[in-house]
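Participant: No letters, just coordinates:
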């Protein structure tokens, strides 16, 4: 397992505990009490570090290489029932944006989300989770199909942003994202949105308009990344920590600002420390959210969604 810089004290204690156990197994020395003392120190260190994370440290947690990605969640939630659907019926199939039908229990859902890679080869294949216009058009096609058959939509957000390349702009990146925001606002089926990693800029918002918007505890959601914000304001990436604090991008900040509806608690140490527990928490959150929405008529669903977003922010007429 990889450790972030602020997790190094935990790594040291875990290494000490492992060595202590090995000594006990390979010799006749009774190390039970010593191991218990180290384990207690380890537990206290974990509690002190993870309960007092800064905004920048939460950004780092959201990017942890061992953290589960969108396909991990879908496979854990749906098992063999997931059927991936491809293509935007116009240009090509965007590998950074995945979607398809799956079941949680007896309920069918249309799952859509950005997918990152696990190593250099798959990261290039998935374009680092940065979708092109065809990705957003594929997502919209799947949402419209879900609407036609009365299937609720679940979107999973994990992207550093939409792909900023010249070819993406030539094919209408801005229009594709704007179209998705418009169409999601008036989609006649329930939409449940969950930020499972990075929620950056319009790239996330392009599939992020939902009746229920939830965030995992160690994720972030913002108009811009801390590094990019730092480079604009200070002409340097060195101030990314100050930028992260100023952007109010953590789940706690977003809940206080009433921009998200709920925070899904992660296991101590992050989603990657106990994947099964994280998957169960996400499954329960989806089922709970759907139970709150399933009896609403399409008209009420759209009306409440519109009302939810028009109430966000402060403005003067």
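Facilitator: Good, I have the coordinates. Values in this document were obtained by computation on a predicted structure and should not be read as measured data. Numbering: from 1, shown residues only.

Participant: For the rest of this, base every contact and every neighbour count on C-alpha atoms.
Facilitator: OK.

Participant: for residue 188, helix, strand, or coil?
Facilitator: coil (DSSP: H, G, I helix; E, B strand; the rest coil).

Participant: so who does it touch?
Facilitator: Applying C-alpha atoms under 8 Å, 6 or more residues apart in numbering to residue 188 gives the contacts 147, 298, 299, 301, 302.

Participant: Excluding covalently adjacent residues, which one is nearest to the second one?
Facilitator: Think residue 298. Nearest non-adjacent residue to residue 298, counting by C-alpha to C-alpha, 6 or more residues apart in numbering: residue 188, 4.8 Å away.

Participant: dropping in the other structure now:
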């Protein structure tokens, strides 16, 4: 069709670029828009950011128990002469890699690999940087048989008491226990178009609203965007979501700044304040009626008897 009609797409592309520039900040986007952007095919993943941030990177494989999970990447990277352990969810950059990496949904061996690398980092005094980008842990029969719930729970327990600095970046989807499995740290950051929630909007709509078509309303009610989570003090700060090189440069700057501060603190202090931060999540004070939007959504649905 292109050869026959030879359409001129420049005007349309210029218009789309103008709209993208106008809506580039999160203020101009709805919660559902952020969900869509966080899932966008071709969005830079953990491996892309690791390659841009590190001067060199050596990937490590296997959990020493069952096998290697390609949906979880981990290894040691050098950043301006400093050795850092990097761990992250990996979705893949194309359809073939998506299938190989199970669309970022890790099996138990992925979380056990992350745990092995985290303990290794603690042993050798290396800080840890985690990149989260997953709709959730894999809920398949094999994963359940090999103990996916226990693997995530063990990570939560151990990561909360590791005696080494941990930085966490949510770079896309941060879904359910799959995100929490590598999401415990001293500092938690989100890209401005990333999302972080206990369940997907589709799951929320199906289970609580009994209507999968209400995913957009569910996304608004769930307060899952970086802007909302910054207001609730769940995350420390928001990193602008630009092209891969600029975003990686901002993350690298944040990593070097935070590690300079955190590495100077005694390990016992790190653990104490990390646990204090974890326990502080979910406290409501000051009369913020965050639950009001939920009432509006429920009022538009059928009875949940």
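Facilitator: All right, it came through fine. This structure is a prediction, so every number in the text was calculated from the model and none was measured.

Participant: So after superposing, what's the score?
Facilitator: Scored by TM-score structural alignment, normalised by the length of structure 2, the superposition of the two chains gives a TM-score of 0.86; 276 aligned residues with a C-alpha RMSD of 1.9 Å.

Participant: Could I get the full set of strands for the stretch 1-150 of structure 1?
Facilitator: 83-84, 97-104, 107-114 (DSSP state E, counting those that start in this stretch).

Participant: start and end residues in structure 2 for the shortest one, please.
Facilitator: Following TM-score structural alignment, the partner segment of strand 83-84 of structure 1 in structure 2 covers residues 58-59.

Participant: List the contacts of that stretch.
Facilitator: By C-alpha under 8 Å, 6+ apart, stretch 58-59 of structure 2 touches 73, 74, 75, 76, 77.

Participant: Now do the contacts for the aligned partner of residue 132 of structure 1 in structure 2.
Facilitator: Aligned counterpart of residue 132 of structure 1 in structure 2: residue 107 (TM-score structural alignment). Contacts of residue 107 of structure 2 were listed using C-alpha under 8 Å, 6+ apart, and they are 69, 71, 137, 138, 143, 148.

Participant: now residue 107 of structure 2: how far from residue 9 of structure 2?
Facilitator: Computed as C-alpha to C-alpha, to the nearest Å, the residue 107 of structure 2 to residue 9 of structure 2 distance reads 44 Å.

Participant: likewise residue 113 of structure 2?
Facilitator: 47 Å.

Participant: So which of the two has more stuff around it?
Facilitator: residue 113 (26 against 9; other C-alpha atoms under 10 Å).

Participant: what's the most centrally placed residue in structure 1 in contact with, if anything?
Facilitator: Nearest residue to the geometric centre of structure 1 (C-alpha atoms, centre = their mean): residue 196, 1.7 Å. Residue 196 of structure 1 is in contact with 62, 69, 70, 156, 157, 158, 215, 216, 219, counting by C-alpha under 8 Å, 6+ apart.

Participant: go again using 10 Å as the cut-off
Facilitator: Neighbour list for residue 196 of structure 1: 62, 67-70, 73, 113-114, 155-159, 214-220, 264, 271, 282 [criterion: C-alpha atoms under 10 Å, 6 or more residues apart in numbering].

Participant: quick one: the helices in structure 1?
Facilitator: 8-26, 32-50, 55-62, 70-78, 120-125, 133-148, 166-170, 173-185, 201-205, 226-233, 240-247, 251-256, 275-293, 298-310 (DSSP state H).

Participant: give me the stretch of structure 2 that the third one matches.
Facilitator: Put plainly, it is helix 55-62 of structure 1. Using TM-score structural alignment, helix 55-62 of structure 1 pairs with 31-38 in structure 2.

Participant: sorry, back to before: reformat the contacts of residue 107 of structure 2 as JSON lines; add distance to residue 63 of structure 2.
Facilitator: Output for these, formatted as JSON lines (distance: C-alpha to C-alpha, whole Å):
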{"residue": "69", "distance to residue 63 of structure 2": "8"}
{"residue": "71", "distance to residue 63 of structure 2": "13"}
{"residue": "137", "distance to residue 63 of structure 2": "16"}
{"residue": "138", "distance to residue 63 of structure 2": "17"}
{"residue": "143", "distance to residue 63 of structure 2": "14"}
{"residue": "148", "distance to residue 63 of structure 2": "13"}
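
Participant: And these, which is closest to residue 218 of structure 2?
Facilitator: Proximity of the contacts of residue 107 of structure 2 to residue 218 of structure 2 (C-alpha to C-alpha) peaks at residue 137, which lies at 20.9 Å.

Participant: measure the counterpart of the closest one in structure 1 to residue 119 of structure 1 for me?
Facilitator: Using TM-score structural alignment, the partner of residue 137 of structure 2 in structure 1 is residue 162. As judged by C-alpha to C-alpha, residue 162 of structure 1 and residue 119 of structure 1 stand 20 Å apart.
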